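Visitor: everything below, folded, please.
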Amino acid sequence: MNIFKATFLFCLLLGPTACTELQQVVNQLPDPAPALGNDQIANGLKQALNKGIEQQVAKLTEEGGFFKNELVKIMLPEELQKVDKALRGIGLGNLADEGLRVLNRAAEDAVSEATPIFVNAVNEMDFADAKSILLGADNAATTYLTEKTSTQLYAKFNPVIESSFAKVGADKIWANLINRYNSIPLTNKVNPDLTDYVTQEALDGVFTMIAVEEREIRNKAASRTTDLLKRVFALQD
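Guide: Below is the predicted model:
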């Protein structure tokens, strides 16, 4: 109930003397915060998404950003897991580890292409998008970005990963790995499309980390680092 309506009702019940004292107390209360407008709600959601991009996506571009993060570390595709196991079984564990490391390094290179695409998607968000996100599930903002950016990100990531394979020597390392494996007697030959696989895994890693930040902001008041974030996300608490 509105505080002023409540005061009026108490005045009717308690009489003029008590009413005067109650009114003095009410007058000392701070004015209620003004209601948030549509633009403020949309801007609050944009701040949250930009914070996720700044705090989490940027980390993935660092060396070890994928390889040292168990949430997004790229493991081998199913058809190459037998390669890894076989190589370790004959004492080539170091070679297998290096193969994993260069796959993750290629993903780290590619993620640097993500930020401008994300920023553009965030800038295009309108109030209807923001309202749907605010009242949606814990990953609603991440889902919004996934739908808006996945096609563009794949197109950007794929050639960077292909180029990165050459730059970090992944193409040669994996040619060596696969040749070693294919030379083991009684094994089935393998030749997977690693560029497509790592591209998809890099995309999954990016959205995983944005979802981490989104859950932090939604569920922990301390993660709402601006006044606007605090006021907007208080609406969903």
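
Visitor: please make it C-alpha for all contacts and neighbour counts, starting now.
Guide: Will do.

Visitor: excluding sequence neighbours, find me the nearest residue to the residue positioned nearest the centre of the chain.
Guide: Computing the C-alpha centroid of the chain and ranking residues by CA atoms, centre = their mean puts Ile210 first, at 0.8 Å. Among residues not flanking Ile210 along the chain, Gly52 sits closest, at 5.3 Å (CA to CA, 6 or more residues apart in numbering).

Visitor: any idea how far Val119 is from the one you found?
Guide: With distances taken as CA to CA, to the nearest Å, Gly52 is found 11 Å from Val119.

Visitor: circling back to that earlier point, which strand or helix spans the residue nearest to the centre of the chain?
Guide: Following DSSP states H and E, one finds Ile210 within helix 194-219.

Visitor: tell me the helix or strand right after that helix.
Guide: The C-terminal neighbour of helix 194-219 among helices and strands, as given by DSSP H and E, is helix 227-234.

Visitor: so how far is Leu145 from the residue nearest to the centre of the chain?
Guide: 9 Å.

Visitor: and if you look at Thr61?
Guide: Per CA to CA, Thr61 is found 19 Å from Leu145.

Visitor: pull out the buried residues from the top helix by length along the chain.
Guide: The single longest helix within the chain, with elements called by DSSP state H, is helix 140-167. Of the residues in helix 140-167, 140-142, 144-146, 148-150, 153-154, 156-158, 160-165 count as buried by neighbour count, 16 or more other CA atoms under 10 Å.

Visitor: compare with the first, here's sequence two:
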Amino acid sequence: MKKSLLLPIVILISACAEISIPTNFPIPQGSGSKPLTNSEVVQGLKEALAVGAKNSTGLASQVDGFYKNPKIFIPFPPEAEKVRKTLVDAGFSKQVDEFTLTLNRAAEEAAKKALPIFTDAITKMSFTDAMGILRGPNNAATEYFRKNTSEQLFAAFKPQVHEAIQKVKLTSYWEPLATTYNRLTLLTGGKAVNPNLDDYVTQKAIDGLFVLIEQEELKIRKDPAARVTDILKRVFGNN
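Guide: Purely as a prediction, here's the structure:
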């Protein structure tokens, strides 16, 4: 009886000795039968970012792309909220509405210049970055973008915003409002306001684009129909 039990145990131990434990980071297999190479993973993630950036900038830069999208609509500058309220109470609602519309028009105009900036950032993605994005949360690509390009985007985007502000004559809407507000508060000792519109619109425009990019990223991760190229289908097929 003891002999009959010993033989299976010896066989089991021998079989275990044959098993090799993988030490490399697993490469996703994709939707096909052939394993993906490192370069294919990087290519797939770059394409995902490129698709997201293209769609997002396209949506943001169209007429009403910011103004009629409640998720990225740019409101009256928070530090000038007292200006808005004072002017509305004084009967300047129309002028305030025109200013807010033009604020968003400036962001829409500036967004037309954003795609090359995002494209340049995409080219710098490494294999490690790609795998981190692929295995990360649903907004990992967006956060990679935000972490690695925010400062560069602001520096590169601000001149475009300034140009857009000049093109849509945003300052011409703001200056009469600020002047009127400052005159109304002169007798009360209120503090004059003059927020930096270039900085405000630049940051809001970038934040809005990231919101749209995150939406596009989620589509690619969750919706097979959003995987518009073969490499995207392979990389995200079984992800």
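
Visitor: what's the matching residue for the residue nearest to the centre of structure 1 over in structure 2?
Guide: By TM-score structural alignment, Ile210 of structure 1 lines up with Ile213 in structure 2.

Visitor: next up, the contacts around its match.
Guide: Each residue near Ile213 of structure 2 by CA atoms under 8 Å, 6 or more residues apart in numbering is listed here: 52-53, 55-56, 142.

Visitor: ends of stretch 177-197 of structure 1, how far apart?
Guide: Span of stretch 177-197 of structure 1 from end to end, CA to CA: 17 Å.

Visitor: now it, how far from the centre of its chain.
Guide: Relative to the centre of its chain, stretch 177-197 of structure 1 is centred 33 Å away, using CA atoms, centre = their mean, to the nearest Å.

Visitor: just stretch 96-103 of structure 2 next, same as before
Guide: With CA atoms, centre = their mean as the basis, stretch 96-103 of structure 2 stands 25 Å off its chain's centre.

Visitor: what sits up against that stretch?
Guide: 67, 74-76, 84, 87-88, 165, 168-170, 173-174, 177, 201.

Visitor: check stretch 188-204 of structure 1 too.
Guide: The contact list for stretch 188-204 of structure 1 (CA under 8 Å, 6+ apart) reads 72, 74, 77, 79-80, 103-104, 106-108, 110-111, 150, 153-154, 157-158, 161-162, 178, 181-182.

Visitor: now do the helix or strand following the longest helix of structure 1 and helix 194-219, the angle between them.
Guide: The C-terminal neighbour of helix 140-167 of structure 1 among helices and strands, as given by DSSP H and E, is helix 170-182. Here the directions of helix 170-182 of structure 1 and helix 194-219 differ by 110 degrees (axes from the mean of the first three to the mean of the last three CA atoms, to 10 degrees).

Visitor: mean distance, helix 170-182 of structure 1 to its aligned residues in structure 2?
Guide: In the superposition against structure 2, helix 170-182 of structure 1 averages 0.9 Å from its aligned positions (mean CA distance after the TM-score superposition for structure 1).

Visitor: which other helices and strands contact that helix?
Guide: helix 78-89, helix 93-111, helix 140-167 (3 or more CA pairs under 8 Å, 6 or more residues apart in numbering; DSSP states H and E).

Visitor: can you put these in TSV and add distance to Phe10 of structure 1?
Guide: Converted to TSV, those look like this (distance: least, CA to CA, whole Å):
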stretch	distance to Phe10 of structure 1
helix 78-89	71
helix 93-111	61
helix 140-167	44
